[in-house]
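Asks: Using only what follows, build the 3D model:
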Amino acid sequence: MLTVLEPEGLYPDTALEQEILGPGVRVIRGGGRGGVEELPDSLCAEADGLFIFRHWLPGSQLHRFPKLKAVVRMGVGYDRLDRPALAARGVKVCNVPDYGTTEVADHAMALALTLRRGIALHHDLQRADPPAPWQYLETPLVQRAETQNFGILGLGRIGTAVALRAKAFGFRVVFFDPFLPNGVDRALGIRRVRGLEELLAQSDVLSIHTPLTRHTRGLLDEAALRRLPRGAVLVNTARGPILDLDGLAACLRDGQLAGAGLDVLPEEPPKEPVHPLLAAYRAREPWLTGRLIVTPHSAFHTPQAFEDIRRKSAETMRDVLVEGRNTNVIAADAD
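Replies: Take a look at the predicted model:
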């Protein structure tokens, strides 16, 4: 009999997983809520399959899993897994790329519109003591959508969903993605540019939708952000380490960027002492009033999306571990 571990205890039972995986698989829930390090060696020694959601799986822990054959990352990104170490042991690594697409796209648009319409700004000002006057405010944040280029970095499932939403709101949508074939722009009725610098130079709003790889880590540093038009808005619902927070802080402080919406941070959850930008945000320093929105990596979440994660993760584990398929398997040499 095969054994699959779900160490984080995400759901109240294992009934759905057991139904999908079948009678030849034993599903064990919990035992490592704080991390895989908490799992007893005896349990690790039995695991043929492992679900990973919030935890990290470093190579230093793999010797405790001598039977491990498949790891399913219960999400799109797989930077929490030591893929070279897993590949060296012949362990298949999978993700779940097709959940939460609409939620993340909605969230990215909500952040962009909340900033560009001055909603966060007026919200902050109207609850101040004393409240601001009952009138509009002239600010670089507030601009008409149809006068703005909405830049998308990475046109995968989520990037495409954002492009369609931005287009519906009247933005002029432009994207950069070197991995897509010719003609995608024509199919969607949006514009494509050939390089990152060209995208940055044109993006009044920039929404990040690229995966975190060795090539995209630190991709948007201060120099890159200063290529955006002055007064631009930046949204990141992808991965925190793609964006340099020092550069973001500098560009917000001097007005190069009018605003930013972040659902992800380089360190999650943030630990004390937190980055100075996050500290200023939490302290409600006046220079950030209405200009920075932070959400706790929650863009993916609805009750429906959380159920999708559960079902699709179990289906992927069944396909790979039980049936020997390659559903959602990440190639060992993938970036």
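Asks: contacts and neighbour counts: CA atoms only from here.
Replies: Noted.
Asks: could you pull out the strands for this protein?
Replies: For the chain, strands defined by DSSP state E occupy the ranges 2-6, 25-29, 49-52, 70-73, 92-94, 149-153, 172-176, 191-192, 205-208, 232-236, 257-262, 292-294.
Asks: neighbouring contacts of the last one?
Replies: Judged by Cα atoms under 8 Å, 6 or more residues apart in numbering, the contacts made with strand 292-294 from elsewhere in the structure are 111, 120, 259-264, 281.
Asks: go on, the second one?
Replies: Residues from elsewhere that reach strand 25-29 (Cα under 8 Å, 6+ apart): 1-9, 13-14, 17-18.
Asks: before we go on, could you also do this sequence so I can check it against the first one:
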Amino acid sequence: MNGPLHPRPLVALLDGRDCTVEMPILKDVATVAFCDAQSTQEIHEKVLNEAVGALMYHTITLTREDLEKFKALRIIVRIGSGFDNIDIKSAGDLGIAVCNVPAASVEETADSTLCHILNLYRRATWLHQALREGTRVQSVEQIREVASGAARIRGETLGIIGLGRVGQAVALRAKAFGFNVLFYDPYLSDGVERALGLQRVSTLQDLLFHSDCVSLHCGLNEHNHHLINDFTVKQASIEMREEAAREIRRAITGRIPDSLKNCVNKDHLTAATHWASMDPAVVHPELNGAAYRYPPGVVGVAPTGIPAAVEGIVPSAMSLSHGLPPVAHPPHAPSPGQTVKPEADRDHASDQL
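Replies: Okay, here's the model as predicted:
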């Protein structure tokens, strides 16, 4: 005689409503609910009390206070490579495992980075804007004027800070366009530069000194916060020339402090922010007009690429959750062997909560 049927575990997509990717992957092992929340205050009590697994993108933040609201949570899967929006130390203290998808959107992010760099060299956005504003080019002088700032790529040097997955993908693409590529990454083992045909430098100052364009591909943390600052730019300017700031044509907002305005003119610094490491509104006023940026997260978007990235980790992560030690949540959390009485809406494959 068969034993009692146990309800399928509840897995919640916290900050989204489209479960078309997750459903085919989890339909046989879990009930999937979508919350479409921007904070835990918007998450249904049922999810906070019963969800054993949570999927999340970058548009919601989980602090210790937020994590303590979940009474049965065993595992969090961050759909993407970064996990800045999760207090992983507190998650560990509470017995919640945190996974990410390091390979997610590597190609898309690298492609978008090259789009930014090519745009800055060939001025496509500025030319398009001029055309929309009614500019008509009829003479050689007008061509030169409207294309002011455009530069030839071949022979230029691209400096990459952080040669991880995306950094390597950018380097290979840049070489195909004619860039000389050098990189700075103190954490990378020796020999990678030989395998990829790149040049390695030992200091950030060396990279800034020799680069015509700089692209940052290091996860934002306490070690590289404000990595590009007034001191590094001033030092490079002294060693190179007064307009060294023009060499830094691309940077990520979270690594550039407000004090940078003291050493460069806004005409000499162009920032292309491509990820939501910080609120887009914090782009320094000095950069307005000289900067262009995409909406956060756009560079990594490719709907056809998301299923593969999610499929690579979600099933194993959910299976892993059954073998994790007891959850160290505050009192009232269900015991590891306690089952929750199934409810009518559990029969549905996907619910909004």
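Asks: can I get the strands of the first structure in JSON lines with mean neighbour count and distance to residue 128 of the first structure?
Replies: Compiled in JSON lines, the strands of the first structure are given as follows (neighbours: other Cα atoms under 10 Å; distance: least, Cα to Cα, whole Å):
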{"stretch": "strand 2-6", "mean neighbour count": "22", "distance to residue 128 of the first structure": "46"}
{"stretch": "strand 25-29", "mean neighbour count": "19", "distance to residue 128 of the first structure": "47"}
{"stretch": "strand 49-52", "mean neighbour count": "24", "distance to residue 128 of the first structure": "42"}
{"stretch": "strand 70-73", "mean neighbour count": "26", "distance to residue 128 of the first structure": "43"}
{"stretch": "strand 92-94", "mean neighbour count": "24", "distance to residue 128 of the first structure": "48"}
{"stretch": "strand 149-153", "mean neighbour count": "25", "distance to residue 128 of the first structure": "31"}
{"stretch": "strand 172-176", "mean neighbour count": "24", "distance to residue 128 of the first structure": "35"}
{"stretch": "strand 191-192", "mean neighbour count": "18", "distance to residue 128 of the first structure": "42"}
{"stretch": "strand 205-208", "mean neighbour count": "26", "distance to residue 128 of the first structure": "28"}
{"stretch": "strand 232-236", "mean neighbour count": "27", "distance to residue 128 of the first structure": "24"}
{"stretch": "strand 257-262", "mean neighbour count": "26", "distance to residue 128 of the first structure": "19"}
{"stretch": "strand 292-294", "mean neighbour count": "20", "distance to residue 128 of the first structure": "16"}
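Asks: what about the nearest residue to residue 296 of the first structure once chain neighbours are set aside, how many residues close to it?
Replies: In space, and not counting its chain neighbours, residue 296 of the first structure is closest to residue 263: 5.7 Å by Cα to Cα, 6 or more residues apart in numbering. Residues near residue 263 of the first structure, counting by other Cα atoms under 10 Å, number 22.
Asks: What lines up with residue 263 of the first structure in the second structure?
Replies: Matched by TM-score structural alignment, residue 263 of the first structure corresponds to residue 274 in the second structure.
Asks: any idea how far its match lies from residue 175 of the second structure?
Replies: Plainly put, residue 274 of the second structure is 21 Å away from residue 175 of the second structure if you go by Cα to Cα, to the nearest Å.
Asks: Same check on residue 256 of the second structure?
Replies: Here the distance between residue 256 of the second structure and residue 175 of the second structure works out to 27 Å (Cα to Cα).
Asks: Tell me which of these two has more neighbours.
Replies: For residue 256 of the second structure versus residue 175, neighbours defined as other Cα under 10 Å are more numerous around residue 256 (20 against 16).
Asks: Tell me the counterpart of residue 76 of the first structure in the second structure.
Replies: That one, residue 76 of the first structure, aligns with residue 81 by TM-score structural alignment.
Asks: check contacts around its match.
Replies: 100-104.
Asks: which non-adjacent residue is nearest it?
Replies: Nearest residue to residue 81 of the second structure, sequence neighbours excluded (Cα to Cα, 6+ apart): residue 102, at 4.2 Å.
Asks: show me the contacts for the one you found.
Replies: Residues in contact with residue 102 of the second structure (Cα under 8 Å, 6+ apart) are 80-82.
Asks: Among those residues, which lie within helices?
Replies: Among the contacts of residue 102 of the second structure, DSSP state H puts none in helices.
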